[in-house]
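Q: need coordinates for the following:
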Amino acid sequence: MKRLNITLPEELYREIESIPNKSRLIAEAL
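A: Below is the predicted model of the structure:
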């Protein structure tokens, strides 16, 4: 898995759209 810092915003957005639950965890991490 790529690091969040290295991951592009587009990839993150796609993952968030795919899994809303993950988006919450990512938002908390950020």
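Q: drop to CA atoms for contacts and neighbour counts, all remaining ones
A: OK.
Q: the helices in this structure, which residues?
A: 9-18, 20-29 (DSSP state H).
Q: mean neighbour count for these - can I get that in JSON lines?
A: Listed next are the helices of the chain as JSON lines, based on neighbours: other CA atoms under 10 Å:
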{"stretch": "helix 9-18", "mean neighbour count": "12"}
{"stretch": "helix 20-29", "mean neighbour count": "12"}
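Q: now the other sequence, so there's something to compare against:
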Amino acid sequence: MDPEYAVIGRVARRIFSVAIRYMYEGNENPRD
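A: Sure, this is the predicted structure:
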């Protein structure tokens, strides 16, 4: 595993996590 790939994967994972969290929070209460 290349160090560059590890860094990119870490950043992508962080962004993905935030995106999922944002989506879940937005779809948690659709009637709101």
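Q: TM-score of the superposition?
A: Once superposed, the chains reach a TM-score of 0.40 (TM-score structural alignment, normalised by the length of the first structure), with 14 aligned residues with a CA RMSD of 1.7 Å.
Q: helix, strand or coil: sort out residue 11 of the second structure for me.
A: When classified by DSSP: H, G, I helix; E, B strand; the rest coil, residue 11 of the second structure comes out as helix.
Q: what about it, how many neighbours?
A: When neighbours are counted by other CA atoms under 10 Å, residue 11 of the second structure registers 12.
Q: do residue 22 of the second structure as well
A: The number of residues packed near residue 22 of the second structure is 12, by other CA under 10 Å.
Q: next one: the helix or strand it falls within to chain centre, how far?
A: Per DSSP states H and E: residue 22 of the second structure is located in helix 3-28. Remark: helix 3-28 of the second structure is offset 2 Å from the chain centroid, using CA atoms, centre = their mean, to the nearest Å.
Q: return the set of buried residues in it.
A: Residues of helix 3-28 of the second structure classed as buried by neighbour count (16 or more other CA atoms under 10 Å): none.
Q: residue 16 of the first structure touches residue 23, doesn't it?
A: Yes. Between residue 16 of the first structure and residue 23 there is a contact under CA atoms under 8 Å: 4.6 Å.
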